[in-house]
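Asker: Provide a 3D model corresponding to the input given below.
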Amino acid sequence: MPAIDPVELTARLVRCASVTPANEGALEIVEEVLSQAGFNCVRVDRGGICNLFARWGARGNGKAFGFNGHTDVVPVGNPDDWSMPPFGAEIKDGVMYGRGTTDMKSGVAAFVAAAVDFVRDTPPDGSVVLTITGDEEGDGVDGTAALLDYMAENGERMDACLVGEPTCPEKMGDMIKIGRRGSMSAWFKVIGTQGHSAYPHRANNPLPAMVRLMDRLASHELDRGTDHFDPSTLAVVTVDTGNPASNVIPRSCSAAVNIRFNDTHSGASLTAWLEQEVAQIRDAFGVEVEMKIKISGESFITPPGALSALVATAVAAETGVTPELSTTGGTSDARFVKAHCPVVEFGLVGQSMHQVDEHVVVEQIHQLKAIYGRILRDYFA
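Answerer: Got it, this is the predicted structure:
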């Protein structure tokens, strides 16, 4: 079996218009490649989401290294804004264009190609496990979480895992993610009494209450950062009354905030703080306040150690760059994997992800495969 070309495999995946939660044949392509190489492949579809579990090696035999990634992508927006077909995987001047080229079909192609070549050339005394979902860009409820549930129910395991998300901000090799901030959103509705703006004493205007609440939340210092995390942030993302009239005091007003938090906090502790702030506004202004919370993920950290050193050594060897260990950025499926085993993230330069004309330098796909292959060789050495 010839070596797997990660660029060709990336192109095949990009041509699948797998806008989350659609699959459009992407996982079938990966399953075919892995099955031909002797991987035991199981579809772990749940809730209408397509997922793939693949393992080379006997279950429970020796140590197990895992890769995690996703084949779903975000919408393309207006296709007319693209200079290249969004699902064409066309290459121009050494650059491949298309939705998912960076986030993260190249990453999946690179670790699939590296894993296949590795088990064929130097069969390890252990297992190589790949978990690939079609629901990272969506709600995440039935994606990697479903794969980990399947593993727990069937005695499957990873002793360490690398998530292949784009992690490098400027150049190939400059950053490894060893943790992520938590993320939560809160929606508020303040309800007062509607009235004529000329007679404000006959109404109970919800707007001053909402403005005070948003100001208190936005001006509050959550923390000053920790050893591995920047300070937590709270952003007011919308305030809306839906009121077109200038002579009417509205009955209600809505707003929302998003919080990215470090290991000083938990979703529960921040929820308790928000409840206290809401109670103060409710009492001070005599209004009703409704609040809805969604916690997308808790903060986590894989302390610098054997796994981060393994990855950093491979990155430096293949790129000549010493990577920074970071916890910056948004959420990823590492937030689920961290409950199963130590996890870090390393992948491509992510500057064009989710943008019009998303693209990847072709040579970097080959480089990424080489890094992943070296990680496997060093791990099982």
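Asker: CA only for contacts and neighbour counts going forward, please
Answerer: OK.
Asker: What is the neighbour count of the spatially closest residue to V361 that is not a sequence neighbour?
Answerer: Distance criterion CA to CA, 6 or more residues apart in numbering; nearest residue to V361, sequence neighbours excluded, is V95 at 4.5 Å. Look at V95: counted by other CA atoms under 10 Å, it has 15 neighbours.
Asker: The stretch 251-381 of the chain: helices as residue ranges?
Answerer: For the stretch 251-381 of the chain, applying DSSP state H, counting those that start in this stretch gives helices covering 267-285, 306-319, 334-337, 362-380.
Asker: Out of those helices, the one nearest G88 is which?
Answerer: Checking these against G88 by CA to CA gives helix 362-380 as the closest, at 14.6 Å.
Asker: Of all the residues in that closest one, which ones are buried?
Answerer: Going by neighbour count (16 or more other CA atoms under 10 Å), the buried part of helix 362-380 is 362, 364-377, 379-380.
Asker: One more: stretch 30-42?
Answerer: For stretch 30-42, burial by neighbour count (16+ other CA under 10 Å) applies to 30-31, 33-35, 37, 39-42.
Asker: Stretch 320-329 now?
Answerer: Going by neighbour count (16+ other CA under 10 Å), the buried part of stretch 320-329 is 321-323, 325-328.
Asker: likewise stretch 93-113?
Answerer: 96-113.
Asker: cool, and stretch 119-135?
Answerer: 119, 123-124, 126-135.
Asker: how long is it from one end to the other?
Answerer: Stretch 119-135 has an end-to-end distance of 28 Å (CA to CA, to the nearest Å).
Asker: what's the offset of it from the middle of its chain?
Answerer: 21 Å (CA atoms, centre = their mean, to the nearest Å).
Asker: I'd like the distance between the most centrally placed residue in the chain and H340.
Answerer: With distances taken as CA atoms, centre = their mean, the residue of the chain nearest its centroid is S332 (2.3 Å). Note on S332: its distance to H340, by CA to CA, is 15 Å.
Asker: can you check W56 too?
Answerer: From W56 to H340 the distance is 19 Å (CA to CA).
Asker: the more surrounded of those two?
Answerer: W56 (23 against 17).
Asker: Please verify my assumption that the more buried one contacts S127.
Answerer: Yes - under the criterion of CA atoms under 8 Å, W56 makes contact with S127 at 5.5 Å.
Asker: One more sequence to fold, the one below, so I can look at both together:
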Amino acid sequence: MIPIDSIVELASRLVATPSCAGIDPPQPVLSVVQTWLAENGLAPRLLDDPSGKPVAVLVENVGATPGPVLCLDACIDTAPAGDPSQWSAPPFSGTVRDGRLLGRGAADSKAGVAILAHVARHFAKSGLPRGTLHVLFDADEHTGRFGGVRAYLEAVGRPPDAASLGYPGNAGIVAGSRGFLRARLRFAGIAAHSGDAERRGVNALTKAAAFALRLADPVFPDVADAAFPFGPAATVTRIEGGEGFSVVPDLAVCHVDIRLTRSFDAAQATRWLEQIVHAVDAEAGIEIVDSWPAYVVPRDDRLVQSFTHAAGAAFGRPFAADVCGPSNIGNLLAAHGVPTVCAPGVSFGNMHAADEWADIASIGPVYAMYCEAALGFLSRP
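Answerer: As a prediction, the model looks like this:
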């Protein structure tokens, strides 16, 4: 029997506990799920980041015999709630209305947290014949730091053999995504009074604009990757520089986001970026801020097969595995050698907007899928 009422009750309590990334402290919402797990006979661990701040809760189910380790992860922090007056119900009410759970984080991803907490309870009661199941709740995901996953990898020592991410949506199974390279560029100019008739200076923002125009319609090397037919991408996401109205800017800083494929990796992207930047200004500075590789989990991989079969049985329709353009925690895990999928989650609406909701009717199939997929993955030799 699927514990729908219990899942909704926990999800509502989680929504009613604000955990907006960078705004609310993570301890209260982590305490909600930690207490629930302990009251249901599990032994949750609170994980801290290097500064000592709590960033995640981890619970382990160890099977009767040794086998692979599977991690099921969902984020427990949320996007900001925005203007409460734009909501039809208070954003942290956890209201249930018309078959929907309303509130910030209802879809992304507190319904998923509640589901996975109950999956952990299920296996604590039924037992696992083989392998180990880790269930992780990350309170540092929406910041982009992914501190919960990083603390988890540090705590367990050896990375898991596979992982699944509990995002909302059930159109398919995401088994790969483009990576990224993020760079900060510095274009130097020569300051001058903007009204000076003789000493005109050199406008650093003009250089930055020239670079941005080159990236408006980028030309990439011919490096086709069949897994990513849409190819790489490059976007100028920020330009800053100048002060006031009467000074020619002597510094402009650009932020650049480049999306990678397996055949257009960080090294190739760096060389490509250098050529474009230095064609505009040979003296411009390039700082690589961060990079994650693209990844693809093969469709015949045991992880993909386990979730494809389980999702099909739970939802009553076929599921296909595909890749996506945006990156996710799977890229970070892939960099540690961990095959990762984004499993089907609850149906939803208005994610990161007013009146965010999760569909209660979709909770049952998601719960059933996770139970079947985890057992199938861990039990197969």
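Asker: And the TM-score between them?
Answerer: Once the chains are laid over each other, their TM-score by TM-score structural alignment, normalised by the length of structure 1 reads 0.86; 368 aligned residues with a CA RMSD of 2.7 Å.
Asker: returning to that earlier point: which one, of the helices of the stretch 251-381 of structure 1, ends up nearest to R202 of structure 1?
Answerer: helix 267-285 (14.2 Å).
Asker: Map Y97 of structure 1 onto structure 2.
Answerer: Using TM-score structural alignment, the partner of Y97 of structure 1 in structure 2 is L102.
Asker: ugh, typo on my part, it should be A186 of structure 1
Answerer: So A186 of structure 1 corresponds to A183, using TM-score structural alignment.
Asker: which residues touch the nearest residue to that match once chain neighbours are set aside?
Answerer: Closest residue in space to A183 of structure 2, ignoring its immediate chain neighbours: I288 at 4.4 Å, by CA to CA, 6+ apart. Counting by CA atoms under 8 Å, 6 or more residues apart in numbering, I288 of structure 2 touches 181-184.
Asker: can you check Y370 of structure 2 too?
Answerer: Taking CA under 8 Å, 6+ apart, one finds 116, 119, 307, 310 in contact with Y370 of structure 2.
Asker: ok, and the most crowded of those residues?
Answerer: Neighbour max across the contacts of Y370 of structure 2 (other CA under 10 Å) = F307, 27 neighbours.
Asker: Report whether the expected contact of that one with M369 is present.
Answerer: Yes - taking contacts as CA under 8 Å, F307 of structure 2 lies within contact range of M369: 7.3 Å.
Asker: hang on, isn't T71 of structure 1 packed against A26?
Answerer: Yes - when contacts are counted by CA under 8 Å, T71 of structure 1 is listed as touching A26 (6.6 Å).
Asker: Mutual contacts of the two, please.
Answerer: Joint contacts of T71 of structure 1 and A26 (CA under 8 Å, 6+ apart) are 13, 18.
Asker: one step back: which ones among the buried residues of stretch 119-135 of structure 1 lie within helices?
Answerer: If you go by DSSP state H, these have V119 in helices.
Asker: So which of the buried residues of stretch 119-135 of structure 1 is the closest to G242 of structure 1?
Answerer: G242 of structure 1 lies nearest to D135 out of the buried residues of stretch 119-135 of structure 1, by CA to CA, at 33.1 Å.
Asker: Among the helices of the stretch 251-381 of structure 1, single out whichever gets nearest to P206 of structure 1.
Answerer: helix 267-285 (8.3 Å).
Asker: helix, strand or coil for the nearest residue to T17 of structure 2 once chain neighbours are set aside?
Answerer: Nearest residue to T17 of structure 2, sequence neighbours excluded (CA to CA, 6+ apart): V29, at 5.7 Å. What DSSP: H, G, I helix; E, B strand; the rest coil gives for V29 of structure 2 is helix.
Asker: Burial check on V29 of structure 2, number of neighbours?
Answerer: V29 of structure 2 has 22 neighbours, counted by other CA under 10 Å.
Asker: again with F300 of structure 1
Answerer: With other CA under 10 Å as criterion, F300 of structure 1 counts 19.
Asker: Make sure it is actually in contact with G179.
Answerer: Yes - with contact defined as CA under 8 Å, F300 of structure 1 reaches G179; the gap is 5.3 Å.
Asker: Contacts only, for the alignment partner in structure 1 of I76 of structure 2.
Answerer: Alignment note (TM-score structural alignment): I76 of structure 2 maps to T71 of structure 1. T71 of structure 1 makes contact with 13, 18, 23, 26-27, 100, 104-105, 108, 132-134 under the criterion CA under 8 Å, 6+ apart.
Asker: switch to 7 Å and redo it
Answerer: Taking CA atoms under 7 Å, 6 or more residues apart in numbering as the contact definition, T71 of structure 1 lies against 26, 104-105, 133-134.
Asker: out of the residues you listed, what pair is the most spread apart?
Answerer: Pairwise distances across these peak at 12.2 Å for A26 and M104 (criterion: CA to CA).
Asker: hey, where'd the strands end up in the stretch 201-350 of structure 2?
Answerer: Residue ranges of the strands in the stretch 201-350 of structure 2, as given by DSSP state E, counting those that start in this stretch, are 233-241, 251-260, 285-292, 295-296, 321-324, 340-342, 348-349.
Asker: for the ones you listed, which one ends up most surrounded?
Answerer: The highest average neighbour count among those, using mean count of other CA atoms under 10 Å, belongs to strand 340-342 at a mean of 28.
Asker: Alright, calling it a day.
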